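In: Quick one: sequence and predicted model below, then my questions.
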Amino acid sequence: MRWWTLGIVALGSFMLMLDLSVVSIALPQIHTSLGSSFADLQWVFDAYALTLAIFLVAAGSLADRIGRKKLFQIGFAVFTAASLACGLAGGATELSWFRAVQGVGAAVMFAVGPAMLSHEFHGKERATAFTAFGGAVGLAVATGPLIGGSLINALSWRWIFYINVPVGVIALVIGALWVRESRNPKAPPTDWAGLATFSIALGALVYATIRGPVEGWTSGATLGLYALAVVFLGIFVVLQRRLGEKALIDPAFFRNRTFVGISLVAMIGNAGALPSVFFETSYLENVLGVDAWGTGLRFLPLTGAMFVAGALGGGLIGKVPFRLLLGGSTLVMGIGILFLNLTEADSSWTVLIPALVIAGFGMGAFNPARAALAIGVAEPAKSGVASGINETFQQVGIAVGIAGVGAYFQHTVSERFTSSEAGRQLGADTAESAAHGISAGGIESVAAAAGPLRDKVLAAGQDAFMSAFHGAMTLSAILGFIAAVIGFTMLRTKDLHASALSTVPPDVDEDGRVRPDDEAGVAVGA
């Protein structure tokens, strides 16, 4: 039974993460098909990541109480139905709303899946299970562009969603027949007040960041949304402290230094990683003129690196301290992303290979270690909540990273293009409108609409895009380096729960010497 559980969790995780990465390859087609703006394209990404982040902790808590298998099945059903609706969407706003519903189903699967594995697998088999789980997540992120490109070229962008439907139906049947139920009857009731205040705070934060370049960073609307986010975040913190163990996010978790560390590493690391994939795709398709299938093929170095590193990284769990695994993987990722500054508007696509390979190794090694450590810091009865909290931080990082790095990108394009000679010749309003088109990937169409200024606008548009691209990738790399520093300095083996200590190595002190068993927290005789 437990291997069926691993199979269904890995499949579900693969599908939900695939729908986070596969969309990047379809954005130019969605832009053309639905007439969407740059902000619309960000929402296609962020509507999914946002609800995924918001509902993760509630899903973990609810699953512990009513049954992990039951809720996982419900989540897979919601995800499958919403995928069909996304494929049928007739406009960008409609697509974003259906993506938000899809994210709710994904939240349930992502929160509950690791807890199901933690319940079924113990000792060395747990490391194997989480290696497979991390490999599925990494493979989905890595193969998303290739799968998306093949579906778009052969059919249309809508099939990146339709493909989930038959897979979801098959998975639901397997889950119903061959997966065991597990629950924690002593789990506290879901904190709906906490869920509401957290949702409003996070939604206001992301919406303000996405709309900032359009509305203006000092506009009443933008500042009002940021103020709303601060107020509701404050209310949320007060509620959590009063409720204690019954809170949506138990404050006791945050007294564990390693739990805080892995949460920050997951959030900040992903805030750098996913925007890099988003903008690499845009560079290939909108600057180099590569089609969807060709873009997918050019991501194969990333795919291969993530696959190999995921297998190697999973195998190192229990042999290498988590702080070295997670600090090292995010450091490598940041270095790889920094190599994207080698690109130019007239470069060959091969200039991306060093970045794809190096960053791919970092991303691939990160996933299995992060999932195992997030579960390892909690007692088994609270594994669903612990998994949900960590995944929440990861998805918050993705949502805020896409919004924040995207806002920086859009602002830089606008500033660079409107101040160029071509921008001044177009006039302030026309240049600003053209800059929004360039940000959304319409460099050629913007230039074509400029008439006799076509060549000047094309050159200025490419210059603005590349300047913004380099700045955005430097920002993403810096986020990776910050995550690495946190990983190296905050993660400790001695903070893990006793149930996980038999599968991990002892910590070493500052001089590289192994700590005694009682200090490092390693079970004697394990």
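Out: Right, received. Where do you want to start?

In: drop to CA atoms for contacts and neighbour counts, all remaining ones
Out: OK.

In: Please tell me I have it right and residue 488 contacts residue 324.
Out: Yes: at 6.3 Å, residue 488 and residue 324 qualify as touching, with contact defined as Cα atoms under 8 Å.

In: Give me the more crowded residue out of those two.
Out: Using other Cα atoms under 10 Å, the more surrounded residue of residue 488 and residue 324 is residue 488, with 21 against 15.

In: Please, which helix or strand holds the more buried one?
Out: Assignment of secondary structure by DSSP states H and E places residue 488 within helix 454-490.

In: another structure for you, compare them:
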Amino acid sequence: MDEKGRLRWVVALTAVGSFMAALDTLVVASALSTIRHDLGASLADLEWTVNAYNLSFAVLLVPAAVLGDRWGRARTYAAGLVVFALASAGCALSGGAGALVSMRVVQGVGAAMVMTLGLALLTSAFPAERRGAALGLFSAVTGLAVASGPLVGGAVVDGLAWQWIFWLNVPVGLLAAPLVLRLVPEARSSQSRLDVPGVVLLAAGVLGVVWALVRGGSSGWTSAEVVGAALGALAVLVGFAWWEGRAAAPLLPPRLLRVRGFAAGNVAIACTFAALFSAVFFYGQLLQVVSGQSPLDAGLRLMAWTGTFLVVAPAAGALADRIGERPLVTVGLTLQAAAMLWFGLTVGTDLAYLDTLGPFVLGGIGVSLAIPCGQSAVVAAVADRDVATASGVNATMRELGGVLGIAVTVAVFGTVGGYAGPADFVDGFRGAVLAAAALSALGAVAGALLPARRPGAVAQVPAVAGVSEAVAA
């Protein structure tokens, strides 16, 4: 095979993994109502169905990169495809909510390996002068997965059954894995180091926070279980901060927290995804529970929201090169907050699609401005030697922000509403979306604290040879 053919295979095989992993973040949203009925799942079960995947995905992004550098990136990427495929089969075969949640954890492990190593393989396979076009195609495929996720999920649930949103991953992953081993050149790095205690402490701390938020409604906010989980999480996160100041290769170097652009940018991007993932969790359910839409109809209507990413995000990146990221992040998150406030103040049981169209489009434009510019602001704020680490931290913060956002808004939903009927759901949705609006507003404040772009400065692109650069999806 000639060089051009080999590079085409690299693009195709890494794009396949990216598409599957990104799609599964959103495709489940269209099936939540069906899963609730079929498995008798509670609100907490639905939350863990989403967050189990996102949490394991988040905390294993950087470890997966290190594993790939040690074992070989192509080999580890292929292993990730197999793990993802087999875990997807486990999700499809789950007879109860507990089994589904367990398999979603494993699926998140495979997704971390696939997303992390796919980008690393792509950047290492292409020469610098051709890398931009390859990365652009990779990002376009990921964006397509994000935009089409609710529609694909709805079509599958309506046409087949909710289990098929997982079954479809199985042949793709199992067929792609041996092709990766045969056609994608291997790459390694002996310089990678992993902060294992840091990863464990961060995962345990976030899990404790989420556990307290999930159990607060059913066990009582002042119960020993909830208070103990919250206090334990606080102690573990304090321990994480203490360890990071002493670790030889810290997961989150404390010196970077003193860089205003890095700190403010990561807060902004975490708040962006906290509100975004909350919307993913609730918007599809709103259309199905209150408006009586089928999963396919709901997914089609959500395209007014998710489809903006394909149009606005590329333009936002180009505009940021001219005026800097600060105004775009701030305006984007302000628009997302306004859209959610609009939704919260107008939602009712007589909801029509035209009532949702304005908030969908406005919120979609806002998040499409904030995401690419927030990521660019973080890597532009640090020195060249720290770009890889900054990219890895930023990717982790995005996913952890989403996990915590869902935990907070679901806790609000369960406190003021529920699934007793459309009116009960609307009450809960109103509280949840207003909480998400507050998270967006907090992100806008963080965005306003970003430093102005220096004249002539350009956003930096992660280097190829390190560990965390592979996470800059």
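Out: Cool, the structure landed. In this text the structure is predicted, and so the values were computed from the model without any measurement.

In: number of nearby residues for the spatially closest residue to residue 417 of the second structure that is not a sequence neighbour?
Out: Once flanking residues are discounted, residue 417 of the second structure sits nearest to residue 428: 3.7 Å by Cα to Cα, 6 or more residues apart in numbering. Around residue 428 of the second structure there are 23 other residues, counting by other Cα under 10 Å.

In: what do we get in the first structure for residue 428 of the second structure?
Out: Mapped onto the first structure by TM-score structural alignment, residue 428 of the second structure lines up with residue 468.

In: wait, that match sits on residue 409?
Out: Yes: applying Cα under 8 Å as the test, residue 468 of the first structure and residue 409 come out as touching, 5.0 Å apart.

In: quick one, strands of the stretch 151-300 of the first structure?
Out: Per DSSP state E, counting those that start in this stretch, the stretch 151-300 of the first structure carries no strands over any range.

In: Distance-wise, check the nearest residue to residue 435 of the second structure once chain neighbours are set aside relative to residue 278 of the second structure.
Out: Distances taken as Cα to Cα, 6+ apart place residue 409 nearest to residue 435 of the second structure, at 6.1 Å, with adjacent residues excluded. Separation of residue 409 of the second structure from residue 278 of the second structure (Cα to Cα, to the nearest Å): 7 Å.

In: and for these two, which residues touch both?
Out: Jointly contacting residue 409 of the second structure and residue 278 under the rule Cα atoms under 8 Å, 6 or more residues apart in numbering are 432, 433, 436.

In: Can I get those residues in CSV including neighbour count and distance to residue 374 of the second structure?
Out: Below are these laid out as CSV (neighbours: other Cα atoms under 10 Å; distance: Cα to Cα, whole Å):
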residue, neighbour count, distance to residue 374 of the second structure
432, 30, 24
433, 28, 22
436, 30, 18
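
In: Looking at those, which is nearest residue 417 of the second structure?
Out: Residue 417 of the second structure lies nearest to residue 432 out of these, by Cα to Cα, at 9.4 Å.

In: what's the nearest residue to the closest one once chain neighbours are set aside in contact with, if anything?
Out: Nearest residue to residue 432 of the second structure, sequence neighbours excluded (Cα to Cα, 6+ apart): residue 409, at 4.6 Å. Each residue near residue 409 of the second structure by Cα under 8 Å, 6+ apart is listed here: 278, 431, 432, 433, 435, 436.

In: Of those residues, which are reproduced in the first structure?
Out: Mapped onto the first structure and checked by both residues aligned by TM-score structural alignment, their matches' Cα atoms under 8 Å, the contacts of residue 409 of the second structure keep the contacts 278, 432, 435, 436.

In: Could you grab the helix/strand/coil label for the residue nearest in space to the middle of the first structure?
Out: Nearest residue to the geometric centre of the first structure (Cα atoms, centre = their mean): residue 398, 4.1 Å. Three-state call for residue 398 of the first structure (DSSP: H, G, I helix; E, B strand; the rest coil): helix.

In: Map it across to the second structure for me.
Out: Looks like residue 398 of the first structure aligns to residue 402 there (TM-score structural alignment).

In: List the contacts of that match.
Out: 54, 270, 271, 273, 274, 275, 276, 277, 278.

In: that older thread, pull up the gap between the residue nearest to residue 417 of the second structure and residue 435 of the second structure, please.
Out: Distance, residue 428 of the second structure to residue 435 of the second structure, by Cα to Cα: 11 Å.

In: which residues do these two both contact?
Out: By Cα under 8 Å, 6+ apart, residue 428 of the second structure and residue 435 have these common neighbours: residue 412.

In: Residue 82 of the first structure: what's it in contact with?
Out: Counting by Cα under 8 Å, 6+ apart, residue 82 of the first structure has contacts 98, 99, 101, 102.

In: Just those: which are in helices?
Out: If you go by DSSP state H, the contacts of residue 82 of the first structure have 98, 99, 101, 102 in helices.

In: Could you pull up the contacting residues of the second one?
Out: For residue 99 of the first structure, the contact set (Cα under 8 Å, 6+ apart) comprises 44, 47, 48, 82, 83, 86.

In: from those, which is closest to residue 29 of the first structure?
Out: Closest approach between the contacts of residue 99 of the first structure and residue 29 of the first structure, by Cα to Cα: residue 44, at 12.5 Å.

In: so which strand or helix has the residue lying closest to the closest one once chain neighbours are set aside?
Out: Spatially, and ignoring its direct neighbours in sequence, residue 44 of the first structure is nearest to residue 96 (5.0 Å; Cα to Cα, 6+ apart). Secondary structure from DSSP H and E places residue 96 of the first structure in helix 92-120.

In: quick revisit: distance-wise, check the residue nearest to the centre of the first structure relative to residue 171 of the first structure.
Out: 26 Å.

In: Then residue 51 of the first structure?
Out: Relative to residue 171 of the first structure, residue 51 of the first structure is positioned 22 Å away (Cα to Cα).

In: Compare neighbour counts for these two and give me the winner.
Out: Neighbours were counted for residue 51 of the first structure and for residue 171 using other Cα under 10 Å; residue 51 has more, 26 against 19.

In: residue in the second structure matching the more buried one?
Out: Match for residue 51 of the first structure (TM-score structural alignment): residue 56.

In: do residue 29 of the first structure as well
Out: Looks like residue 29 of the first structure aligns to residue 34 there (TM-score structural alignment).

In: Next, the contact list for its match, please.
Out: Per Cα under 8 Å, 6+ apart, neighbours of residue 34 of the second structure: residue 162.

In: Try it again at 10 Å.
Out: Residues near residue 34 of the second structure by Cα atoms under 10 Å, 6 or more residues apart in numbering: 40, 41, 157, 158, 161, 162, 285, 288, 294, 295.
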